[in-house]
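S.K.: Pasted the sequence and its predicted model underneath.
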Amino acid sequence: MITLDAVDRALIHALHVDGRAPFTKIGDVLGVSTQTVARRYRRLRAEASLRVVGLPDPQRAGQAEWMVRLTATPHTAQDLAHALARRADTAWIKLMSGGTEICVNVQTPATSDHSLLLRDIPRTASITAVSAHQLLHRYFGGPDAWLGRANSLDAAQIAALTPAHQGPGKPLTGEDDALMAALQRDGRASLAELATATGWSAATVARRLADLQAGGTVFFDLEIDPAPLGATTQALLWMAVAPAHLDRVAKKLSAHPELALVAATTGSATLVAHALCPDAAALHHYLTHRLGALDAIRTLETAPVLRTIKAAASR
């Protein structure tokens, strides 16, 4: 497993602040050469599966977001997960505890027919149980970074790298499909490469990208193996919290460095969170000492993540 030093971690944090920042700018802010930044970036791509990806923020892009939990017959879960990964409407897919449960994040236009939820999944013979939970509100996650990868830069460095977006932003349209597909493959693709992918001029690409970023409709995220960052144990946490306490509890959880996602959801579990911890003992400590101290959490289900089959970038 790759070992990360202070420069690697600072570069990862810098790319979260601005995934398209030029290496010269990142080098200036970090106090290292452009060549060092480029060399470290290539190493992280090769050894830590690092990718910068451009993604729509579902809450700002007019999309409905769902967490679909599937239970499959033995020996079929992995094949089913890989089949789901090939679909355009699945954002990320995780193989869960026991190897027979799959959790799928589905993002579709709010006005779509939700064919994956209503037609395709029920017709799959190997699936023995399905539950679909709409995410009503993200408290943390998406444009926010898991603190395990965004804790290396000081306030001045963050300010120097933060893009100066102005204006109300623009919604996504069907004309943006080619642009978004290209950004999801490589968020650092050049304007010339994006122009080739869209058939637009480089100037048009630059203007459209600025419009989409200005209001947060599109953001740039990182895919990276969390293990080199100190997180070898992952779990999805499904919590039942009374509506009167939901907002308060969710906001408190959003400040926990162990969590990469906190969202209100439909179903008997009203909150879902994604925990990343150094090991099983650390997860146990988090559950018993941090979450256990919150009396408003009435029930808690912990579903360990065995493997990430698909990450957000490969939609």
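M.R.: Sure, I can see it.
S.K.: only C-alpha atoms for contact and neighbour calcs from this point on.
M.R.: OK.
S.K.: what ranges do the helices span in this protein?
M.R.: Per DSSP state H, the chain carries helices over the ranges 6-17, 23-30, 34-47, 77-85, 115, 155-161, 177-185, 191-198, 202-214, 243-253, 280-285.
S.K.: and residue 314, what does it touch?
M.R.: Counting by Cα atoms under 8 Å, 6 or more residues apart in numbering, residue 314 touches 91, 184-185.
S.K.: Ok, which of the helices of the chain comes nearest residue 267?
M.R.: helix 243-253 (12.1 Å; Cα to Cα).
S.K.: what's that closest one in contact with?
M.R.: Against helix 243-253 from outside (Cα under 8 Å, 6+ apart): 139, 241, 259, 262-264, 270-271, 294, 296.
S.K.: Please apply the same query to stretch 169-181.
M.R.: 54-55, 60-62, 194, 197-198, 211-217, 315.
S.K.: show me where the stretch 1-150 of the chain has strands.
M.R.: According to DSSP state E, counting those that start in this stretch, the stretch 1-150 of the chain carries its strands in the segments 51-56, 63-72, 90-96, 101-109, 127-140.
S.K.: A further structure is provided below for comparison with the first:
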Amino acid sequence: MHTGESVLGEADRSLIHALQIAPRASWTHLSAVLGASPDTLARRWEHLNTDGYAWNSLLTARLGHDATLHAWVELECVPGDAEAIALQVAGDPCTLGVHQVTGEADLVLLVVSPDLHALDAYLTERIRRLPGVIRSRTRVVTRLHNRPYRSRLEQLPPGQAHPLAEAATSDRKPRAAAHARAYPYVTDLDRRLVAELAGDARRSAAELARQCDTSESTVRRRLETLTTAGVLHHHCQAAPRFSGRPVWAMVTADVQPLDVPATVAALTRLRQTLLVTSVTGRHNLSLAMWLRTVDELHAVTAAMVRAAPGLRITGTSLSLRTHKIGAQVLGADGRRTHHVAPLRP
């Protein structure tokens, strides 16, 4: 059963894949690989980005000594209220995912918080006070085994993908150790830059300098510092409904604690398992993924058990509608409408 199809042409998909590999590569650099003029690529991306079919965003895994705590929050809602509640929480800076789902819960949220105290405050003062919320269940992520939103379209052949990957890697290597020693702190400017780039990670240093009332050289220096420290997470993504993988699914599972490392290694090798988390609660693993069809869920869960025979599947759910991915809010038609500046530690 198909729930969506890709409306992106091959040239669109190639450009998105290239930006997934090298998010801030110049149009000239991309032109040499993709075989289209820089102006053509810039216009094509402007169309995709402006019309909400794709975006290039930036989030942080951690800033300096600031901790980052993730949690899966399931909400049961009064019948008919789930969509209205989803629209409200999609506007919260601390939600990185808002999915309206099948199963025992009506909504599944991925929430980021500085610590347990802040998470409790959000749940108590915000979530549980929302009209229409009957109850909530929270599973704190004890380990994030891979970063969210790492999916790639895999459109480019190796001959095109490898040069981009090598260039992106080489750009991150120089002076990494020196910068880590020279800049062991995080500034208010860093936080402002991250907030600005959450909406469009390709904004120029000149534009960022004007927005943040500083110099271009300072912007470039701070971004290089954060990049070489490994705290920035770029992700270029096609709106799922138009990407060829429109179905979001969550699988919960149990595995013996001593078997977790080997199991996680096996699961992360599967193409579909984009996010693997160890969690508190009745089961100790929660996995999120994007699928081509609803039918694919059965094949994926079977592949999981084959890859990790000690794994016991305890539950599955599918998203009826995704309202938010990362900092991006999606409309009813599946396209990005706007972004919400992420939580600033």
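M.R.: All right, it came through fine. A quick note: this is a predicted structure, and the numbers were derived from the prediction, not measured.
S.K.: Just give the TM-score of the two.
M.R.: The TM-score (TM-score structural alignment, normalised by the length of the first structure) is 0.89; 313 aligned residues with a Cα RMSD of 2.5 Å.
S.K.: ok so, going back, residue 146 of the first structure: which of the strands of the stretch 1-150 of the first structure is closest?
M.R.: Comparing those under Cα to Cα, the one sitting nearest is strand 127-140, at 8.7 Å.
S.K.: okay, and the closest one goes to which residues in the second structure?
M.R.: Aligned by TM-score structural alignment, strand 127-140 of the first structure falls on residues 133-146 of the second structure.
S.K.: what's the burial count for the corresponding residue of the first structure for residue 295 of the second structure?
M.R.: Aligned counterpart of residue 295 of the second structure in the first structure: residue 281 (TM-score structural alignment). Residue 281 of the first structure has 11 neighbours, counted by other Cα atoms under 10 Å.
S.K.: And residue 281 of the first structure, how far from residue 288 of the first structure?
M.R.: Relative to residue 288 of the first structure, residue 281 of the first structure is positioned 11 Å away (Cα to Cα, to the nearest Å).
S.K.: Report the separation between residue 83 of the first structure and residue 9 of the first structure.
M.R.: 34 Å.
S.K.: which residues does the closest residue to residue 114 of the first structure other than its chain neighbours contact?
M.R.: The shortest distance from residue 114 of the first structure to any non-neighbouring residue, by Cα to Cα, 6 or more residues apart in numbering, is to residue 108 (7.0 Å). Counting by Cα under 8 Å, 6+ apart, residue 108 of the first structure touches 63-65, 89, 114.
S.K.: Looking at these, spot the one nearest residue 77 of the first structure.
M.R.: Distances from residue 77 of the first structure to the contacts of residue 108 of the first structure, taken as Cα to Cα, are shortest for residue 89 (18.7 Å).
S.K.: Trace the closest one over to the second structure, please.
M.R.: In the second structure, residue 89 of the first structure lands on residue 94 (TM-score structural alignment).
S.K.: State the number of residues packed around that match.
M.R.: Using other Cα under 10 Å: residue 94 of the second structure sits among 24 other residues.
S.K.: Surely it is in contact with residue 112?
M.R.: Yes. At 5.2 Å, residue 94 of the second structure and residue 112 qualify as touching, with contact defined as Cα atoms under 8 Å.
S.K.: re the thing from before, counting neighbours, go ahead and name the busier of residue 83 and residue 9 of the first structure.
M.R.: residue 9 (19 against 10).
S.K.: Aligned to that one, what sits in the second structure?
M.R.: Alignment note (TM-score structural alignment): residue 9 of the first structure maps to residue 13 of the second structure.
S.K.: next one: residue 159 of the first structure
M.R.: Residue 159 of the first structure maps onto residue 166 in the second structure, by TM-score structural alignment.
S.K.: With residue 234 of the second structure as the reference, measure out to its match.
M.R.: 16 Å.
S.K.: So between those two, which is more surrounded?
M.R.: residue 234 (24 against 12).
S.K.: out of everything not next to it in sequence, what's closest to the more buried one?
M.R.: In space, residue 234 of the second structure is closest to residue 58, 4.4 Å off (Cα to Cα, 6+ apart).
S.K.: That neighbour touches residue 197, doesn't it?
M.R.: Yes. Counting by Cα under 8 Å, residue 197 is a contact partner of residue 58 of the second structure at 5.6 Å.
S.K.: higher neighbour count, these two?
M.R.: residue 58 (24 against 20).
S.K.: count of residues packed around residue 256 of the first structure?
M.R.: 16.
S.K.: Let me fix that, I meant to ask about residue 120 of the first structure.
M.R.: 10.
S.K.: That one and residue 79 of the first structure, how far apart?
M.R.: With Cα to Cα as the criterion, residue 120 of the first structure and residue 79 of the first structure are 15 Å apart.
S.K.: Superpose on the first structure and give me the mean offset of the lengthiest strand in the second structure.
M.R.: The strand that spans the most residues within the second structure, counting by DSSP state E, is strand 312-325. Superposed on the first structure, strand 312-325 of the second structure shows a mean distance of 1.4 Å to its aligned residues (mean Cα distance after the TM-score superposition for the first structure).
S.K.: how about that strand, aligned to which bit of the first structure?
M.R.: Taking TM-score structural alignment, strand 312-325 of the second structure hits residues 298-311 over in the first structure.
S.K.: So what touches the matching stretch?
M.R.: 81-82, 85, 91-97, 99, 223, 233-242.
S.K.: which of the residues you listed count as buried?
M.R.: In the contacts of stretch 298-311 of the first structure, burial by neighbour count holds for 81, 85, 91-96, 99, 223, 233-241, counting by 16 or more other Cα atoms under 10 Å.
S.K.: before we move on, the earlier item: and the match of strand 127-140 of the first structure, what's buried?
M.R.: Quick answer for stretch 133-146 of the second structure (16+ other Cα under 10 Å): 133, 136, 138-141, 145.
S.K.: now the residue nearest to residue 61 of the first structure when sequence neighbours are not counted: how far from residue 203 of the first structure?
M.R.: Once flanking residues are discounted, residue 61 of the first structure sits nearest to residue 217: 5.3 Å by Cα to Cα, 6+ apart. Residue 217 of the first structure sits at a distance of 19 Å from residue 203 of the first structure (criterion: Cα to Cα).
S.K.: Once you drop chain neighbours, what's closest to the counterpart of residue 265 of the first structure in the second structure?
M.R.: Superposed on the second structure with TM-score structural alignment, residue 265 of the first structure falls opposite residue 279. Excluding its sequence neighbours, the residue lying closest to residue 279 of the second structure (Cα to Cα, 6+ apart) is residue 141, at 4.4 Å.
S.K.: residues in contact with the one you found?
M.R.: 69-72, 277-280.
S.K.: at 6 Å what do you get?
M.R.: 70-71, 278-279 (Cα atoms under 6 Å, 6 or more residues apart in numbering).
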